[in-house]
Each structure stands twice: as C-alpha cells, then as structure tokens.
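*Asks:* okay, predicted coordinates and the sequence, questions at the end:
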Amino acid sequence: MIDKFSNETIKALKFYVYVYSDPDTKKPFYVGKGQGNRVFQHIWDDSESEKVQKIKEIFERKKEPLIEILAHGLNEKTALKVEAAVIDLIGINNLTNQKRGYESSTYGKIEVSALESRYAGEKLEDADIKHNLMLIRINRVYRNDMTPYELYEGTRGCWKLSLDSAEKVDYVLSVYDGMVIEVYKPVQWFEGLTTFTTKDDDKSQWTQPRYEFVGRIADPKIRKKYVGKSVAEYFKKGDQNPIRYVWGK
C-alpha cells in the first residue's frame, strides 16, 4: 500500500474527506478530513484509540485497511461539512470516531418536517399559551439522531432552578435552536442525580442545588399545540440561562 502522496497529487487534492474500511467486509470504521498526507497518519499512530486498535487488528490478519478518498478539491469548511454529513449517514455508533462532525447538530441529518419547522416554523404567541410552561434549551447536548429516550434524558436534568416555580409548571418544552422539539408532562421533581443511573455530573462541584424531573411525553393534543413552534423570542440574545418560564393566560 502507498503511505504518502506525490506533491502533484497533494496540490490537486486540496482539502479532502476520507474513509477507512475493513478490507473483508467493506464496512467503514473511520471518517476524517484533511490535506496533504493526513489520510495516512493513522497507520503510524501508536495510541490506544479504538480506531488504531482496529487498524492493528487488520494488519494482524495480514491485510491492509481499505482507504478511500470520498471527496477532494474542497476548501476546509466544505470538507468539514462533508465529513459531518458522512458521519451522520453512517452513524457515529457504527464508527470509531469519538465525536460527530462539524456543526452536525445544526446542519447534519434531520427529518424534512423538522427542518421546515426550524427555518419556517410558526411562532408561539403569548395568546396561545394556556398552560404554565418551562422552556429548556438543550443546545449543548442535542443531536439530530437522538432517540426519544436520549432526548428525554437530555431534557429532564440536572438544572439550576427554583423548585417552587418548577412544581407549578404544567409542561416542560425541550428546545433546540429556538424550536420546540418535544413536550413532557412532569410527574415529580427530585434533587439532582436522584433518578439518573448514568450521568457523569459531580454533585460536589455544584455551587447551588439542581433538580431533575421524571414524567412522560405529553398527550398528542398538547404536543400538536407546541412541537415545531419557534420560542426563540423568549430567550434574550447572549443570555446563558437555559431555563425560561412562560405562565399561561
């Protein structure tokens, strides 16, 4: 196998996106982007990463990883977006990549109706709100391919909030990029990390109490009222607080 490109090839490639696959199954296990001879550097990597261990396992079988260039002649930003799209298409859980691609939560794989709601969604008007709502922005944890359970877990805690106010809430709206993506009916609020079994937060680092809820997805009639609506105007620009309360009329 070759382990470097000629200067002529490097000049023509510019930025590119590449994939490593198993030579026997042809199943991709790593997607990356780069320029120059970046594509070959993984062969000489001696780290303990899953990607490197897979490459070593292939060599131990007296085979070579199948290395392919998916797209080239790109600028860096385009290469980043192509890389992210390929990772989304294959699925991060099917790869040894440790994270999803560039801006994939914003520009990555998304169902068409959700995309239409994001860019042309109807605003939630004050006059339409008949319930006490808690809006929670989950921008930091959201992925377009989250399962319903992952979305629920990412929404329900742990949050710095007033327990008195939280217990007056009828519904919790999960918000990403200013759009309501799900609605939950909280059944009970608990002190943070009471009901989570797999959460890495360290309570000793908290400067004030945090809380989480357990509940269920709201009834279809309620979901229809709120899901897909824009609530961006309820969050002031630059405000880092992910929680907003909107009290019903």
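*Replies:* Done, it's in.
*Asks:* rest of the way, CA atoms for contacts and neighbours
*Replies:* Noted.
*Asks:* Ser113: neighbour count?
*Replies:* Ser113: 10 surrounding residues under other C-alpha atoms under 10 Å.
*Asks:* can you mark which positions in the host helix or strand of it are buried?
*Replies:* Taking DSSP states H and E as the definition, Ser113 sits inside helix 112-120. The neighbour-count check on helix 112-120 (16 or more other C-alpha atoms under 10 Å) flags Ala114, Ser117, Arg118 as buried.
*Asks:* pull the number of nearby residues for the closest residue to the last one other than its chain neighbours.
*Replies:* For Arg118, ignoring the flanking residues on the chain, the nearest one in space by C-alpha to C-alpha, 6 or more residues apart in numbering is Met179 at 6.2 Å. The local packing of Met179 (other C-alpha under 10 Å) involves 25 other residues.
*Asks:* Met179 against Tyr226, yeah?
*Replies:* No - taking contacts as C-alpha atoms under 8 Å, Met179 lies outside contact range of Tyr226: 9.4 Å.
*Asks:* ok, and here's another one to check against it:
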Amino acid sequence: MVRILAVKIKRAINENRVDLYEATRGNWKAAKENCNTDTVGYVVGIYEGKVLSAYRPTRWYSVIEDGTDSVRRRFEGTPVDKDLFEIFKKNEEKIINSFGHGAAISYVEMDLKNYNLV
C-alpha cells in the first residue's frame, strides 16, 4: 500500500494564479510525522473535484508563515508519469471521498502493486 496525500488546490490557483506544481506542493497544515518521504509516496492536487496534478515528493520542508505560529509542510518533487496519473484519475472518486467536511488535505491508501508501478 502507498499513502497518498490529496490536497485541494482551488484557493492557491484562484487567489495566487500559481502554476499546478506550486499550488500542489504547499504550504499544507500537516504534522511533520505525517508528511515526509517515509510516509507519503505521492501528492495529488484536487481542483473542483478532479485530479489535476500528481507528484512524487523527494524532499519535505517545514515552513513558518509570516505573522503566525503555524508550521506547515511543503515538498519538492517530480511529476508522475502519464500511466500513474491515469491511475489516480481512475481512482478520483475514492480520493475525493477521503476528504472530511471542509478539509484541505486528506490521506488515502492505495495498492499500486496491481498496476506494476511499485
């Protein structure tokens, strides 16, 4: 099983007009122990109920936003290949349904071994 961090990127795209990578990579309010290269295999960006981007994190950072004591997480990573992106698209409903009411992030466990990718 692979843990996927799903993140809602609508606000980042609409307010900041940033590209998909910047919108997906952070800054996410998540615990360091939940967001690191040992615990998260992929990050998937969700926009208006659709999988719009997907990356494999290679490095995570802690970020302190100006004017707050809140520590957030941000990653560096590489885009997934087309085949893996299509698998995430096919599992879109499972990913979307993992979000709690009003939540900006969610964790989803997926078995990718059946797809000969892992």
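*Replies:* Nice, thanks for sending it over. Since the structure is predicted, the reported quantities are computational estimates derived from the model, not experimental observations.
*Asks:* which residues of structure 2 does the helix or strand just after the helix holding Ser113 of structure 1 align to?
*Replies:* Next helix or strand after helix 112-120 of structure 1 toward the C-terminus (DSSP H and E): strand 133-137. The aligned range for strand 133-137 of structure 1 in structure 2 is 4-8, by TM-score structural alignment.
*Asks:* what's the answer for stretch 105-121 of structure 1, then?
*Replies:* Following TM-score structural alignment, stretch 105-121 of structure 1 has no partner segment in structure 2.
*Asks:* regarding structure 1, what is its longest helix?
*Replies:* Criterion DSSP state H: the longest helix present in structure 1 is helix 76-90.
*Asks:* and the very next helix or strand once past it, what does it pack onto?
*Replies:* Toward the C-terminus, helix 76-90 of structure 1 is succeeded by helix 104-107 as the next helix or strand (DSSP H and E). Packing partners of helix 104-107 of structure 1 (3 or more C-alpha pairs under 8 Å, 6 or more residues apart in numbering; DSSP states H and E): helix 76-90.
*Asks:* can you check which part of structure 2 the helix it packs on sits on?
*Replies:* Under TM-score structural alignment, helix 76-90 of structure 1 corresponds to no residues of structure 2.
*Asks:* buried residues, that helix. List them.
*Replies:* Glu76, Thr78, Ala79, Leu80, Lys81, Val82, Glu83, Ala84, Ala85, Val86, Ile87, Asp88.
*Asks:* quick one: Ala232 of structure 1 and Val180 touch, right?
*Replies:* No - when contacts are counted by C-alpha under 8 Å, Ala232 of structure 1 is not listed as touching Val180 (9.3 Å).
*Asks:* ok, those two, which is more surrounded?
*Replies:* Neighbours were counted for Ala232 of structure 1 and for Val180 using other C-alpha under 10 Å; Val180 has more, 26 against 17.
*Asks:* residue in structure 2 matching that one?
*Replies:* Using TM-score structural alignment, Val180 of structure 1 pairs with Val51 in structure 2.
*Asks:* so its match is in which element?
*Replies:* If you go by DSSP H and E, Val51 of structure 2 is part of strand 50-64.
*Asks:* which strands and helices lie in contact with that strand?
*Replies:* Applying 3+ C-alpha pairs under 8 Å, 6+ apart, one finds that strand 50-64 of structure 2 makes contact with helix 20-25, strand 42-47, strand 71-79, helix 82-90, helix 92-97.
*Asks:* make JSON lines from the ones you listed and add distance to Ile4 of structure 2 to it.
*Replies:* Formatted as JSON lines, these follow (distance: least, C-alpha to C-alpha, whole Å):
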{"stretch": "helix 20-25", "distance to Ile4 of structure 2": "13"}
{"stretch": "strand 42-47", "distance to Ile4 of structure 2": "5"}
{"stretch": "strand 71-79", "distance to Ile4 of structure 2": "13"}
{"stretch": "helix 82-90", "distance to Ile4 of structure 2": "10"}
{"stretch": "helix 92-97", "distance to Ile4 of structure 2": "9"}
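*Asks:* and the ones you listed: which comes nearest Asp111 of structure 2?
*Replies:* Closest approach to Asp111 of structure 2 among those is made by helix 82-90 (10.8 Å; C-alpha to C-alpha).
*Asks:* which residues are in contact with that closest one?
*Replies:* Taking contacts as C-alpha atoms under 8 Å, 6 or more residues apart in numbering, the residues outside helix 82-90 of structure 2 that touch it are Lys50, Val51, Ser53, Ala54, Leu117.
*Asks:* specify the angle between that helix and strand 71-79 in degrees.
*Replies:* When axes from the mean of the first three to the mean of the last three C-alpha atoms, to 10 degrees is applied, the directions of helix 82-90 of structure 2 and strand 71-79 differ by 130 degrees.
*Asks:* contacts only, for the residue positioned nearest the centre of structure 1.
*Replies:* Residue closest to the mean C-alpha point of structure 1, counted by C-alpha atoms, centre = their mean, is Arg143 at 2.4 Å. Taking C-alpha under 8 Å, 6+ apart, we find Arg143 of structure 1 in contact with Ser104, Ser105.
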